[in-house]
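# how does the following fold in three dimensions:
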Amino acid sequence: MLELGSRTSASASAPASASAPASRAPVDRYARWTGLAVGALASRWLLPMNNGEGTLYAIVVFGLCAVAGVLLGDILTAPRRGAVRTAALTPRRVRDYVPPRMTALLLALATALVVLLTAAATVASPDDLGRAGRALTLTCRGVTESAGPWPGLYYGLPILASLALATAACGWSLRRIATRPGDEQSRRDRALAIVAAWGLVVSSSLFGVASMVSGALMSTTCDGALGVAGNWTVWPLGLIALLTAPWCLFTIISPRATAWRGRRAGTGGTDRR
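Now for the predicted structure:
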């Protein structure tokens, strides 16, 4: 795609705020809220499940519904077209529209989530009913202790699948936003909303997994120094995820995904998230 320059002097002098961003369209806002509402209802239905399964799955489902709502709003809302323009040889890239600092943080959290689930799966064991990948079993001083739920493959695979699904859907949407017609601010607003929706899946899933790992380690006395190190690893991750999730949620429910202007937009603003 080619970045476009203004054809007429009148169009060139028009302020960027003259046309309201498409992200303010009611259908977009209602779609986001509907996704969150459906996620909340589904989460409430899943919460009563035993052994902590309900809480973990409720967190994952809520995040996926939030992503679905944002994507649906983007698809149903036509891009806002500005003045007639002429072409200039400046390609539009996805990275020009996403908030760089928040995106880097979310990518780091996603990596931590995958590493944590992989490590948990390697030490997972069957629970007291023989179901594989649901518990952590340790032996010390001739005593064997089993603690759960533990995010082995039984819990980890659905989380990884939801992360992969959300990543693919949001990546496709960001590419679509960057290459389709529309005004610059609208692209940035929508890209921010997509990143926030993906971030909600990442941060909420990481918080759930960190809580599960910490709960299992704290319920056994055979964890030793390895368990202490594990807790001191997952506690900061859980705290960061807990602080990140509200930002993502606020961005999704806001009428306009917090406007920000970067130097690449050519608007003269300097705020970068």
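# rest of the way, CA atoms for contacts and neighbours
Noted.
# what about the helices in the stretch 101-250 of the chain?
153-179, 184-218, 224-253 (DSSP state H, counting those that start in this stretch).
# L46 is in contact with Y57, correct?
Yes - Y57 is within contact range of L46, at 6.9 Å (criterion: CA atoms under 8 Å).
# the more surrounded of those two?
Legend: neighbour count by other CA atoms under 10 Å for Y57 and L46, higher for Y57 (21 against 18).
# longest strand anywhere in this structure?
In the chain, with assignment by DSSP state E, the single longest strand is strand 85-91.
# that strand to helix 153-179, inter-axis angle?
Using axes from the mean of the first three to the mean of the last three CA atoms, to 10 degrees, one finds that strand 85-91 and helix 153-179 are set 130 degrees apart in direction.
# now the second one, please; I'll put the structures next to each other:
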Amino acid sequence: MSLIVLFVLVGTPLLLTMIALSLTRGSVETGEEWTRVRWMWAVAVLIGGVVAWLLYGSLDLGRGAMLVPAVLGVAVVVGVGLGETVVRPQRPAGPRSASLVARQVSDYLPRGLTAVVLATAVLHLATLTLTTVTASPDDMGRAGRQVAAQCGTTGSAASPYPGSYYSVPMSVVFLVIGLTTVAALMAVVRRPRGFAPDEVGDDVLRRWSTTRVLAAAGAALAASHAGTAFFAGTALLRMECQRAWMEPVGWVLVASVPVALLLLGWFLGRIVTPGALPAARPQQPAGAR
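So this is what the prediction gives:
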């Protein structure tokens, strides 16, 4: 992967985060604390960009490059969750009210986005499973870095192929993404009110934050799948000696690359513009405290 591609992978989320900071200003009336939350997003993504850059330079044979999208996705997810956990709105003086109805994460998840993220995760994990079980050691003895086939007395091999040499560290990072996504969603939904003047505004902010968390996880999955499917598919197709499954699977993987890239663009768009006002929720009883 060239430096230009890396700059795009690292710089695009940073730019989109700054755009998001400006677009969300004034769209919903918020308190001062919400500005600090948004800046925490930007700082988290900046740190994620630095970590991605270091991984790119330290891990050999493309492993660092394959982890760049996942690391940036973790950074966005952590930034949103941490911002709404660490920053606490000021409590108004005098009597306050508290909702007697517990908020559920499912109340704030956009259904379409959630379904697409889950489908992308299943597709990507299925691809990693396939490449892991079908890979073999390369000519230097590095396990899971090429795919090979034997046809009678002749054989063929192709690399790089995303077997265990690449899939194991990617799977570890995606486990981290899954755990941080769940933690961030819970932090967003369970945080106290006060970032907006009323509960309706707070619900809007929660809906936007959950959308950003999901979209960041989806973007990491889609970008990683595009790279994995491209290298796996092209490796399978350029082999002179193939098993029966290799050519059709190779074409399916290559065909999934543009789909993943389109999804990546959509996910990034949802990070920048997470959506409109949520549907009206039923009135919740409140009690003085």
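# circling back to that earlier point, hey, which of the helices of the stretch 101-250 of structure 1 is tucked in deepest?
Per-stretch averages of neighbours, counted by mean count of other CA atoms under 10 Å, single out helix 184-218 among these, with a mean of 25.
# relative to structure 2, which residues correspond to it?
Across structure 2, the stretch matching helix 184-218 of structure 1 (TM-score structural alignment) is residues 203-237.
# tell me roughly how far that stretch lies from structure 1 on average.
Comparing stretch 203-237 of structure 2 with its match in structure 1 after superposition yields a mean distance of 1.6 Å (mean CA distance after the TM-score superposition for structure 1).
# need the three-state assignment for I4 of structure 2.
helix (DSSP: H, G, I helix; E, B strand; the rest coil).
# what count of nearby residues applies to it?
Neighbour count of I4 of structure 2, defined by other CA under 10 Å: 8.
# how far away is it from M170 of structure 2?
According to CA to CA, to the nearest Å, I4 of structure 2 and M170 of structure 2 sit 22 Å apart.
# that older thread, any buried residues in the longest strand of structure 1, and which?
The neighbour-count check on strand 85-91 of structure 1 (16 or more other CA atoms under 10 Å) flags nothing as buried.
# repeat that for stretch 141-154 of structure 1.
Within stretch 141-154 of structure 1, the residues that count as buried by 16+ other CA under 10 Å are 146-154.
# show me what contacts W33 of structure 1?
The neighbourhood of W33 of structure 1, defined by CA atoms under 8 Å, 6 or more residues apart in numbering, consists of 69, 253.
# what do we get in structure 2 for it?
Counting by TM-score structural alignment, W33 of structure 1 lines up with A42 in structure 2.
# which parts of the host helix or strand of that match are buried?
Secondary structure from DSSP states H and E places A42 of structure 2 in helix 32-58. Residues of helix 32-58 of structure 2 classed as buried under the neighbour-count rule (16+ other CA under 10 Å) are 33-34, 36-49, 51-53, 55-56.
# the match of helix 184-218 of structure 1: how far from the chain's middle?
Computed by CA atoms, centre = their mean, to the nearest Å, the separation of stretch 203-237 of structure 2 from the middle of its chain amounts to 5 Å.
# what's the answer for stretch 127-142 of structure 1, then?
With CA atoms, centre = their mean as the basis, the mean position of stretch 127-142 of structure 1 lies at 32 Å from the chain mean.
# between the two ends of that stretch, how far is it?
Counting by CA to CA, you get 19 Å between the two ends of stretch 127-142 of structure 1.
# what residues sit buried inside that stretch?
Taking 16+ other CA under 10 Å as the criterion, stretch 127-142 of structure 1 shows 127, 133-138 as buried.
# of those, which is the nearest to L2 of structure 1?
G133 (50.3 Å; CA to CA).
# what do we get in structure 2 for that closest one?
The alignment partner of G133 of structure 1 in structure 2, by TM-score structural alignment, is G144.
# what sits against its match?
Taking CA under 8 Å, 6+ apart as the definition of contact, the neighbours of G144 of structure 2 are 132, 135-138, 161-166.
# and it, how far is that from W245 of structure 2?
G144 of structure 2 is 19 Å from W245 of structure 2, by CA to CA.
# V213 of structure 2 too?
Noted for V213 of structure 2: a distance of 37 Å to W245 of structure 2, by CA to CA.
# and for S209 of structure 2?
Note on S209 of structure 2: its distance to W245 of structure 2, by CA to CA, is 42 Å.
# and for G265 of structure 2?
To W245 of structure 2, G265 of structure 2 is 31 Å away according to CA to CA.
# cool, G31 of structure 2 as well?
58 Å.
# then L6 of structure 2?
L6 of structure 2 sits 33 Å away from W245 of structure 2, going by CA to CA.
# what residue lies at the spatial centre of structure 1?
Nearest to the mean C-alpha position of structure 1, by CA atoms, centre = their mean, lies G199 at 1.9 Å.
# residues contacting that one?
The contact partners of G199 of structure 1, by CA under 8 Å, 6+ apart, come to 106, 244-245, 248.
# with E184 of structure 1 instead?
Counting by CA under 8 Å, 6+ apart, E184 of structure 1 makes contact with A265.
# what's the neighbour count on A121 of structure 1?
With neighbours defined by other CA under 10 Å, the count for A121 of structure 1 comes to 22.
# surely it and L157 touch.
No - contact criterion CA under 8 Å: A121 of structure 1 and L157 do not qualify, at 9.5 Å.
# which residues sit in contact with the counterpart of T129 of structure 2 in structure 1?
With TM-score structural alignment as the matching criterion, the partner of T129 of structure 2 in structure 1 is T118. Listed by CA under 8 Å, 6+ apart, the contact set of T118 of structure 1 is empty.
# same question for A147 of structure 1.
Each residue near A147 of structure 1 by CA under 8 Å, 6+ apart is listed here: 135-137, 216-217, 219-220.
# isn't A217 of structure 2 up against V78?
No - A217 of structure 2 lies out of contact with V78 (CA under 8 Å); the separation is 10.5 Å.
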